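Asks: below: sequence and its predicted model.
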Amino acid sequence: MPSTGPADSREPLPTGGDEPPWSRNDALVTAAACVLNLLSYVFFTDFGGRQPVSVPGFLLVALGAVPLLARRRHPVAALAAVLVLDATAALTLPLPSHFGAVLIVALYSVARARPLPVTAVAGLATAAVTVLSQRGGGSTPWQESLVGPPMSVLIVVGAALVVNRWQREGAANRRLLADRAVAEERRRIARELHDIVAHHITTMQLMAGGARANLGNPEVVRDALVTLEGSGRLALREMRQLLDVLRADDEPETAPALPQPGIGDLDRLVGESRLAGLPTELGVYGPPRPLPPTVGLTVFRIAQEALTNARKYAGPARASVRLTYGQDRVLVEVRDDGVGASPQAGPGGYGLIGMRERVALHGGTLTVGPRPEGGFGVLAELPLDQDEVAVR
């Protein structure tokens, strides 16, 4: 679940508890800033004609980049160390600031990782030290000294705030997508579990009731027990298949790919319905052809759920399953001539919800309701991807 917190909170720059104090990127950034500092120092001394490059000055300027190694774990301390070294250089070297690149990186790190009040104080301190440093050489006009540093600070802080916002929005979008994926996976599992459990448990319940009502008729009891055993075996097999599919999502290279029920299993489904006490016929119309496995599974589950509801709510009735192959779509229709109770009559009404979700995944339509001539009907129309069908 997405976490919530204060609106102005910042996420620290990435670190790892078992990682070294600084990373390779930190070392590269520090080295680059150090080189820029030294080039600035050499330019303003030797090439500027002010004075020769001194070893203490060279070392002091080089040392100014070292605190950047700690900028991810301790950004405020790193900036404070840079400011102290910059102020020291300004007081000891009669030259303008040589810490521009280092200050930019250090202040940016603070703005990325710390709340706005801390960033504001850090920005003011940076601007003050930069003004002092630029006045150290005595060659920078005071107007530029007072205007340039604050503008630079605003630019650096603004850039950090923009990057922070981008990252927060990106993280929020990733969390939203992850939550949606989890929710969809839960719905998928719920649909499969409902269809498997509801169908077989209903069949077993009806067979057990029939056996109890016919204890004096051994043949009827035997047939009911055989059906009970078969339904239990099929329920276990389909549950294993579902678990294997879920395991395959986590281990795609090692988990076996077991077949899911499809159109070829409709005969078995109709036979189970007959054994459960609901006379059912299967009709196939149009030239049969191979269908994508996902479409076949959807057709099977819709027929399974509709027949389960018919056995539960239709009362004494007959049912039919009609499978029609169209040019660019396939239709599955389940009818009964019973009392016409809705699939939502059961607790929760998840059967109808599950059917609608399955059909919606294929961009199809589902029509459910009482029939004018009596009974209840379920009609699902599933469009077919011609390219996918053509290669099968």
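Replies: Sure thing, it's come through. Numbering: from 1, shown residues only.

Asks: can we go C-alpha only for contacts and neighbour counts from here?
Replies: Will do.

Asks: check which residues of stretch 104-120 are buried.
Replies: Residues 104-114, 116, 119-120 are the ones in stretch 104-120 that count as buried (16 or more other CA atoms under 10 Å).

Asks: tell me the centre residue of this protein?
Replies: Nearest to the geometric centre of the chain sits A178, at 1.8 Å (CA atoms, centre = their mean).

Asks: can you tell me the SS state at that one?
Replies: helix (DSSP: H, G, I helix; E, B strand; the rest coil).

Asks: all helices for the stretch 251-392 of the chain, in order.
Replies: Here the stretch 251-392 of the chain has its helices, by DSSP state H, counting those that start in this stretch, at 266-275, 293-313, 350-361, 386-390.

Asks: quick one: which of the ones you listed is nearest T15?
Replies: Judged by CA to CA, the one of the helices of the stretch 251-392 of the chain that comes nearest to T15 is helix 350-361, at 41.1 Å.

Asks: next, the buried residues of that closest one.
Replies: Buried, per 16+ other CA under 10 Å, within helix 350-361: 350-352, 354-359.

Asks: try stretch 144-161
Replies: Per 16+ other CA under 10 Å, stretch 144-161 contains these buried residues: 145-146, 149-150, 152-153, 156-157, 160-161.

Asks: do stretch 375-388 as well
Replies: Counting neighbours by 16+ other CA under 10 Å, one finds that the buried residues in stretch 375-388 are 375-384.

Asks: okay, pairing it with this:
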Amino acid sequence: MDGLRHDHEQDVWVKSMTAWHIVFWVLLLTTIVLSFLTELSSTRRIAFIAALVAMAVAHYFIGQPASLSRRPVPSHVYRILLIVLITFTVLIYPQSVFLLFIISPQIWLLSEKTSEGIAYSVVLLITVGTAQIGARGFSWEGFRETVPWLTISLVASIMLGLWIERVINQSEQRAELILELEATRDKLAEAHHTAGVMAERERMAREIHDTLAQGMTSIVMLSQAAQVELKRGDTEPANGRLAAIEDTARENLAEARALVAAFTPVALSGANLTEALQRLAERFAAETGVDVQVELDLADDQIAGLPQGQQVVLLRAAQESLANIRKHAGATRVRITLGISADGVRIEIRDDGLGFVPDEPAPGFGLAAMRGRVEESGGTVQVESAPGQGTRVEVLIPTSALEVR
């Protein structure tokens, strides 16, 4: 993070300096051209141009690298050279005093502190003013004419320097703010990605638990029952168990393929929710011997009007409830009721099994998975049970959730 901030500040500094470098070269070349339009002796003109060339060389080999590296020693050497050279040029040709417009900004751009910039500005203007007075013969009249503009130039130089410093500071702060915003954006993107991955993992875990895991449980229980019957010599019931194992395995395979392809659950492929519940109840009764009844409190057109996603949620709730009954309840009768009212669509699964204490942590992943799936659809799960009094699970998906989805 610190390295990136430093890179941003360097970029801002380089861009700022580039403009001032262009101004420097333009004014310097303009001064050289103007020197040929003035009445100077050959010797003075050569000395004047030599000083300007020396200024250009110092800028190229010392000033520009110092402005990028911001090392103190080259920076001080360069500014001292500028002050000496402009003093010399003003002494030869007083009108070249306008070179202050390119030297003053250079001094401030290379100053690390405000006090440093002010000190160099004072030295620059005193030496240049002295050179102007000296070009006029150190007369009182020259002193009186030079001091006012010298004072004004000093004030203007300090104000310009403060403005430059403020612009650079604001640019660096803006660059730092942009860097922080980019870092925040990257963190948010990473957080959203992580949340999406976790949500998808949770969804897949629920899907696997509600389909493949339950199917495998059925296969294990049917296999155990078939083994017992084969040991007894009851081949006909064992054959029925093996057929049920084959059907369950085939359905599990189809569910696995549907999960991979993110399709509709196999039970709802080509069938509505009522038919899927009926098949689920018949298979559960055949595997466990439990009496399972499905009651409908809604018309066929109402079932067809339910969004596909809500039908999946209701079917999964029934599957999970039956899986819990198989594992823990020891029930003899189960009733599944599907109905619709002004509040929304609900499914109720009631059994006469052993029951449990709802406030105590439930074993396994089932109820938590069911709650997560239902709450994602905007619904609620209500569990009523007590030891020895069976269990009632109700899933309600409000009308508002149905309308939205």
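Replies: Now that the structure is in, tell me what you want to look at. Keep in mind that this is a model prediction, so the values were computed, not measured.

Asks: follow-up on the earlier one: from the buried residues of stretch 144-161 of the first structure, which ones fall inside helices?
Replies: 145-146, 149-150, 152-153, 156-157, 160-161 (DSSP state H).

Asks: let me have the residues you listed in JSON lines, extended by distance to E305 of the first structure.
Replies: Formatted as JSON lines, these follow (distance: CA to CA, whole Å):
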{"residue": "S145", "distance to E305 of the first structure": "79"}
{"residue": "L146", "distance to E305 of the first structure": "77"}
{"residue": "P149", "distance to E305 of the first structure": "72"}
{"residue": "P150", "distance to E305 of the first structure": "70"}
{"residue": "S152", "distance to E305 of the first structure": "68"}
{"residue": "V153", "distance to E305 of the first structure": "66"}
{"residue": "V156", "distance to E305 of the first structure": "62"}
{"residue": "V157", "distance to E305 of the first structure": "60"}
{"residue": "A160", "distance to E305 of the first structure": "56"}
{"residue": "L161", "distance to E305 of the first structure": "54"}
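
Asks: what's the match for the residue nearest to the centre of the first structure in the second structure?
Replies: With TM-score structural alignment defining the correspondence, A178 of the first structure maps onto H193 in the second structure.

Asks: how much space between that match and D343 of the second structure?
Replies: Per CA to CA, to the nearest Å, H193 of the second structure is found 35 Å from D343 of the second structure.

Asks: which stretches of the stretch 251-400 of the second structure form strands?
Replies: 291-297, 333-341, 344-351, 380-385, 391-398 (DSSP state E, counting those that start in this stretch).

Asks: what does the third one contact?
Replies: Same thing as strand 344-351 of the second structure. The contact list for strand 344-351 of the second structure (CA atoms under 8 Å, 6 or more residues apart in numbering) reads 314, 318, 321, 325, 329, 331-340, 390-400, 402.

Asks: could I get the strands of the stretch 251-400 of the second structure as a markdown table with distance to L154 of the second structure?
Replies: Formatted as a markdown table, the strands of the stretch 251-400 of the second structure follow (distance: least, CA to CA, whole Å):
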| stretch | distance to L154 of the second structure |
| --- | --- |
| strand 291-297 | 94 |
| strand 333-341 | 86 |
| strand 344-351 | 82 |
| strand 380-385 | 77 |
| strand 391-398 | 78 |
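
Asks: I62 of the second structure: which of these is closest?
Replies: Once those are compared by CA to CA, strand 380-385 is nearest, at 74.8 Å.

Asks: the closest one corresponds to what range in the first structure?
Replies: Going by TM-score structural alignment: strand 380-385 of the second structure matches residues 365-370.

Asks: which parts of that stretch are buried?
Replies: Across stretch 365-370 of the first structure, burial judged by 16+ other CA under 10 Å covers 366, 368, 370.

Asks: coming back round to it: minimum distance to E182 of the second structure: which of the strands of the stretch 251-400 of the second structure has it?
Replies: Comparing the strands of the stretch 251-400 of the second structure by CA to CA, strand 380-385 comes nearest, at 39.5 Å.

Asks: that closest one vs the first structure - mean distance after superposition?
Replies: Strand 380-385 of the second structure, aligned to the first structure and superposed, deviates on average by 1.1 Å (mean CA distance after the TM-score superposition for the first structure).

Asks: tell me how many other residues crowd V332 of the first structure.
Replies: 22 (other CA atoms under 10 Å).

Asks: nearest residue to it other than its sequence neighbours?
Replies: L323 (4.6 Å; CA to CA, 6 or more residues apart in numbering).

Asks: map the one you found onto the second structure.
Replies: Going residue by residue (TM-score structural alignment), L323 of the first structure aligns to L338.

Asks: its match reaches E295, doesn't it?
Replies: Yes: between L338 of the second structure and E295 there is a contact at 6.4 Å, judged by CA atoms under 8 Å.

Asks: so the two - more neighbours on which side?
Replies: The neighbour comparison of L338 of the second structure against E295 (other CA under 10 Å) goes to L338, with 22 against 15.

Asks: how near is the more buried one to R279 of the second structure?
Replies: Computed as CA to CA, the L338 of the second structure to R279 of the second structure distance reads 14 Å.

Asks: which among the helices of the stretch 251-392 of the first structure is found nearest to R24 of the first structure?
Replies: Evaluated with CA to CA, those place helix 350-361 nearest to R24 of the first structure, the distance being 46.5 Å.

Asks: which residues are in contact with the closest one?
Replies: 191, 194-195, 298, 301-302, 305, 343-344, 365-366, 380-382.

Asks: ok, 10 Å please
Replies: For helix 350-361 of the first structure, the external contacting residues (CA atoms under 10 Å, 6 or more residues apart in numbering) are 187-188, 190-192, 194-195, 198, 294-295, 297-299, 301-303, 305-306, 308-309, 342-345, 363-368, 378, 380-383.
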